[in-house]
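Undergrad: what would the 3D arrangement of this be:
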Amino acid sequence: MRLTAKQITWLKVILHLAGLLPFIWLFWAASQGYFSADPAKDIQHFTGRMALKFLLASLLISPLARYAKQPLLIRTRRLLGLWCFAWATLHLTSYALLELGINNLALLGSELISRPYLTLGIVSWVILFALTLTSTQYAQRKLGRRWQFLHNFVYLVAILTPIHYLWSVKILSPQPVIYALLALGLLAWRYKKFRQWWR
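TA: Down below sits the predicted model:
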């Protein structure tokens, strides 16, 4: 049975809650001293993982809609992408404010260039920013065929962000490896689309 427009609306509500409630929890956890001795790093990793989760979910939508024969699922893809960008922005902000500090924001540019894993992160954020700005139907009509080419750069983000995560941890743990494998699996699932863009 295919999902109806009303069911998709409720699904969007659930997805919005999935994006918002972790932020509320994050604020509560920080205020209650829930994190470890290095809360700045904990917050950075949490926000980064949330961005990665929404990125992977957005990549899952198209093949899932096709194979499950649920075309209306496509309507949730933009929402997932916007939440991905929101959490990625929180991730970048948490690094700038909590890791560097307000008084050292001038160092942000040099840090992003001198540390390769940060370079991958900021490149991914810039791409997500461009995709967010052009995610509207108006932008799609205005850009024409170029819109699809631009939005296929999400595959590059799906490559760079797991590497960024793996590179950022001092001690390798299962979590970044799992996210990297999930991203690899999704890219493999969409191999034909990915190869077409790459060529």
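Undergrad: drop to CA atoms for contacts and neighbour counts, all remaining ones
TA: Noted.
Undergrad: in the helix or strand where His16 lies, what's buried?
TA: Element membership of His16 [criterion: DSSP states H and E] is helix 5-31. Judged by neighbour count (16 or more other Cα atoms under 10 Å), helix 5-31 contains these buried residues: 8, 11-12, 15, 19, 23, 26.
Undergrad: I'd like to know which elements the next helix or strand after it is packed against.
TA: The helix or strand immediately downstream of helix 5-31 is helix 39-67, counting by DSSP H and E. Counting contacts by 3 or more Cα pairs under 8 Å, 6 or more residues apart in numbering; DSSP states H and E, helix 39-67 is packed against helix 77-94, helix 154-168, helix 174-189.
Undergrad: I'd like the structure of this one too, to check against the first:
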Amino acid sequence: MNAWLAHRAAKPGAFLLAALPLCWLVFAAFADRLGANPAEALVRATGDWTLRMLCVVLTVTPLRTMASWPALARLRRMLGLWTFAYAVLHMLSYSWFDMGLDLGDIAKDIGKRPFILVGFTALALLLVLAATSFNRVIKAMGARRWQVLHRAVYVVAGLALLHFFWMRAGKNDFAEVLVYALILALLLGWRLRRFLNKKWL
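TA: Below is the predicted model:
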């Protein structure tokens, strides 16, 4: 498996896989297959895929370590940028379909509904992580400072889950929230255990 991940076709293949949900949404929109409320479907789907891609990104390090697939690290930056792309699409879908691109209404909504504020905060952090994910920036910052900054992805994960929880609270539907919470708890728990082992060994 590691040999395949190291192959030059691995990145294009992973790119296409990450793009498939977006391709499907574009097709479904033009083919009128998004249901009775296409706008809500797009907002929901882009948000769901942001959270899913975030889980995939956080899975890279544990899987690379436990399965001895070091080449998997080659895909992490691209997957992170796809996470940011879906988050931007989620924000644009909300801003366009729900708010009519009215900045005043968006600002009022941020102040009125906490889960919107949490979502924009997570997006702002993702913007910082995306902007600092390139080799030139890493070199300028230094590897250690860059690593410290990019630990903010854990904060993003918590904010994204809180955003999803608050959104679902209005519908009293927490099944998916619990699934994502369990996945993120396992991933973050693995990292915490690894950190503590390094600290005390």
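Undergrad: quick one: closest of the helices and strands packed on helix 39-67 of the first structure to Pro63 of the first structure.
TA: helix 174-189 (7.9 Å; Cα to Cα).
Undergrad: average offset of that closest one relative to the second structure?
TA: Average distance, helix 174-189 of the first structure versus aligned residues of the second structure after superposition (mean Cα distance after the TM-score superposition for the first structure): 1.6 Å.
Undergrad: tabulate the helices and strands packed on helix 39-67 of the first structure (JSON lines), appending mean neighbour count and distance to Met1 of the first structure.
TA: Supplementary listing: those in JSON lines, determined by neighbours: other Cα atoms under 10 Å; distance: least, Cα to Cα, whole Å:
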{"stretch": "helix 77-94", "mean neighbour count": "21", "distance to Met1 of the first structure": "20"}
{"stretch": "helix 154-168", "mean neighbour count": "20", "distance to Met1 of the first structure": "30"}
{"stretch": "helix 174-189", "mean neighbour count": "16", "distance to Met1 of the first structure": "24"}
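Undergrad: any chance of those in JSON lines, plus distance to Ser36 of the first structure?
TA: Compiled in JSON lines, these are given as follows (distance: least, Cα to Cα, whole Å):
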{"stretch": "helix 77-94", "distance to Ser36 of the first structure": "16"}
{"stretch": "helix 154-168", "distance to Ser36 of the first structure": "17"}
{"stretch": "helix 174-189", "distance to Ser36 of the first structure": "17"}
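Undergrad: show me the one of those helices that comes nearest Tyr117 of the first structure.
TA: Evaluated over these, closeness to Tyr117 of the first structure peaks at helix 154-168, with 5.0 Å, by Cα to Cα.
Undergrad: so which elements touch the closest one?
TA: helix 39-67, helix 116-133, helix 174-189.
Undergrad: redo that, cut-off 7 Å
TA: Applying 3 or more Cα pairs under 7 Å, 6 or more residues apart in numbering; DSSP states H and E, one finds that helix 154-168 of the first structure contacts helix 116-133, helix 174-189.
Undergrad: can you list contacts of the last one?
TA: Pointing back at helix 174-189 of the first structure there. Around helix 174-189 of the first structure, the neighbours that count as contacts under Cα atoms under 7 Å, 6 or more residues apart in numbering are 56, 60, 158, 162, 165-166, 194.
Undergrad: cutoff 8 Å now
TA: Helix 174-189 of the first structure is touched from outside by 52, 56, 59-60, 63, 155, 158-159, 162-163, 165-166, 194, with contacts defined as Cα atoms under 8 Å, 6 or more residues apart in numbering.
Undergrad: grab the most central residue of the second structure for me.
TA: With distances taken as Cα atoms, centre = their mean, Leu54 lies nearest the centre of the second structure, 3.2 Å away.
Undergrad: ok, now which ones touch the closest residue to that one other than its chain neighbours?
TA: Distances taken as Cα to Cα, 6 or more residues apart in numbering place Thr83 nearest to Leu54 of the second structure, at 5.9 Å, with adjacent residues excluded. With contact taken as Cα under 8 Å, 6+ apart, Thr83 of the second structure is in contact with 49-51, 53-54.
Undergrad: what's the distance between Thr83 of the second structure and His90 of the second structure?
TA: From Thr83 of the second structure across to His90 of the second structure, the span is 11 Å (Cα to Cα, to the nearest Å).
Undergrad: common neighbours of these two, please.
TA: Contact with both Thr83 of the second structure and His90 is made by residues Thr50, according to Cα under 8 Å, 6+ apart.
Undergrad: Gly119 of the second structure -> the first structure?
TA: Aligning on TM-score structural alignment places Gly119 of the second structure opposite Gly121 in the first structure.
Undergrad: tell me how far its match lies from Met50 of the first structure.
TA: For Gly121 of the first structure, the distance to Met50 of the first structure under the criterion Cα to Cα works out to 14 Å.
Undergrad: repeat that for Leu150 of the first structure.
TA: When Leu150 of the first structure is compared with Met50 of the first structure (using Cα to Cα), they lie 23 Å apart.
Undergrad: of the two, who's got more company?
TA: Met50 (23 against 15; other Cα atoms under 10 Å).
Undergrad: can you pull the contacts of the more buried one?
TA: Taking Cα under 8 Å, 6+ apart as the definition of contact, the neighbours of Met50 of the first structure are 84, 87-88.
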